[in-house]
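J.: 3D, please:
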Amino acid sequence: MTPKAVIFDIGNVLINWQPEEYFDAQIGEDRRRAMFEAVDLHAMNDLVDQGHNFTEMVTQTAAKYPDWSDEIMMWHDRWIDMATPAIDHSVRLKTQLQAKGIPVFSLTNFGIETYEIAEQKYPFLRDFDRNFISGHMKVVKPNPRIYEMVEEGSGLSGAELLFADDRPENIAAAADRGWQVHHFEGPQGWADRLVSEGLLTSEEAQ
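T.: Next comes the predicted model:
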């Protein structure tokens, strides 16, 4: 069936999110590798995505690892520099879908405060028809509950929803609920999928 709404993940679908690349550029790959081995920064970020306070999580982690405190605080003070650039083709696809009256939702593992920071740089994040942000929901993908909450909030379920995410485990959990899914590996593949579903023409998907 033709989907009734399209759902975008944000990190690595609409906005590049590669913290390792950022730190490689700032402190060098060797030092970055040593830091990530010593400090589980992704676990820290997972807590932020679950709704814990961004500043508190980073400052507490920096205090716990004084040898890396300056670098850890960069995760806070220069966070927006890690979440860049926008993936412009994906942004255009979102805009084209909405221009045709097709509802577009976000479903993203994202902190409350960090999403507010991102909105300042990327105003298109304010333009979703519905936002499903893990920090506010207190649950993260791929927990089945987050997908249930999308269904409850939107009134849609199963094949009525088409969801794009860059992480296989996240789309697998959505597929388990009968959603149509797309493993995002680049905007052109996503564009082609939207065309194949009859949601956009080839010209609209450029």
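
J.: from here on, contacts and neighbour counts on C-alpha atoms
T.: OK.

J.: quick one: buried residues of stretch 83-92?
T.: Buried residues in stretch 83-92, counting neighbours by 16 or more other C-alpha atoms under 10 Å, are found at 83-84, 86-87, 89-92.

J.: neighbouring contacts of the host helix or strand of residue 132?
T.: Mapping residue 132 onto the secondary structure by DSSP states H and E places it in strand 130-133. Under the criterion C-alpha atoms under 8 Å, 6 or more residues apart in numbering, residues 104-112, 150, 154 lie in contact with strand 130-133.

J.: To compare with the earlier structure, here is another sequence to fold:
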Amino acid sequence: MTKAVIFDIGNVLIEWQPERYYDRVIGPTRRKAMFAAIDLHAMNDKVDRGAHFQDVVYAEAAANPEWAAEVRMWHDNWLDLATPAIDHSVRLLDALKSTGVPVFALTNFGKQTFEIAEPVYPFLKVFDRRYVSGHMGVIKPESRIYEMVEEDCGLLPSQLLFTDDRQDNIDAASARGWQTHLFEGPAGFALRLVEEGLLTEDAAQ
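T.: All right, here's what the predicted structure looks like:
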């Protein structure tokens, strides 16, 4: 029996598509060249592990002077990368909360970036518990982060229903015995919540 629903945030509640931002700002050709030259997602993983956001991004910019201005955009224009909210997912979060189902967040998110996001996305304050990798010092899909969630919330793995858009994150949770749902859009997750008896069809709209 599900006792808590756990949401990833990026691409579940907030779209996270940096490539789309750069395609718009510098064009697809230059964006592809930059992402081929620099592993910007690996850079972001450092932030998600707790390193200081501006320090990491500006150090990467300094190490790649030919792309320095573009790399600094990752920090300076971050809210333009992390947008928009996925409204149906937010409604599902609110519906679960209103029916008394505990809702947790388990997210790869930096300390400073989460602070930037909170005022813009008020639903980030709705969660009963928030597991933010930047504060935990470990990221998905490493097993330890799931273990830390279990230790803190006190629920059995089988009582947790977790949705995430990345298969590797889902696989790691499944390996620990969590119930899981690969997020491919809010409509599919809404159906899963109805099937689990956690929401009515009307509440899941």
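
J.: For the two chains, what TM-score is obtained?
T.: Scored against TM-score structural alignment, normalised by the length of the second structure, the superposed chains reach a TM-score of 0.99; 205 aligned residues with a C-alpha RMSD of 0.5 Å.

J.: circling back: the strand holding residue 132 of the first structure vs the second structure, average distance?
T.: The superposed strand 130-133 of the first structure is, by mean C-alpha distance after the TM-score superposition for the first structure, a mean 0.2 Å from where its aligned residues fall in the second structure.

J.: all helices of the second structure, in order?
T.: Using DSSP state H, the helices of the second structure run over 18-26, 28-37, 40-48, 53-63, 68-76, 78-81, 87-98, 111-120, 133-136, 143-153, 167-175, 186-195.

J.: would you turn the ones you listed into a markdown table with distance to residue 7 of the second structure?
T.: What follows is these, written out as a markdown table (distance: least, C-alpha to C-alpha, whole Å):
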| stretch | distance to residue 7 of the second structure |
| --- | --- |
| helix 18-26 | 21 |
| helix 28-37 | 28 |
| helix 40-48 | 17 |
| helix 53-63 | 23 |
| helix 68-76 | 24 |
| helix 78-81 | 20 |
| helix 87-98 | 8 |
| helix 111-120 | 15 |
| helix 133-136 | 13 |
| helix 143-153 | 12 |
| helix 167-175 | 11 |
| helix 186-195 | 11 |
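
J.: Which of the ones you listed sits closest to residue 2 of the second structure?
T.: Shortest separation from residue 2 of the second structure across the helices of the second structure is recorded for helix 186-195, at 10.1 Å, computed as C-alpha to C-alpha.

J.: how about the closest one: buried residues?
T.: 186, 189-193.

J.: Which elements pack onto that helix?
T.: Helices and strands in packing contact with helix 186-195 of the second structure are listed as helix 87-98; criterion 3 or more C-alpha pairs under 8 Å, 6 or more residues apart in numbering; DSSP states H and E.

J.: In the first structure, what range does the helix it packs on match?
T.: With TM-score structural alignment applied, helix 87-98 of the second structure matches the range 88-99 in the first structure.

J.: average offset between the matching stretch and the second structure?
T.: With the second structure overlaid, stretch 88-99 of the first structure shows a mean distance of 0.3 Å (mean C-alpha distance after the TM-score superposition for the first structure).
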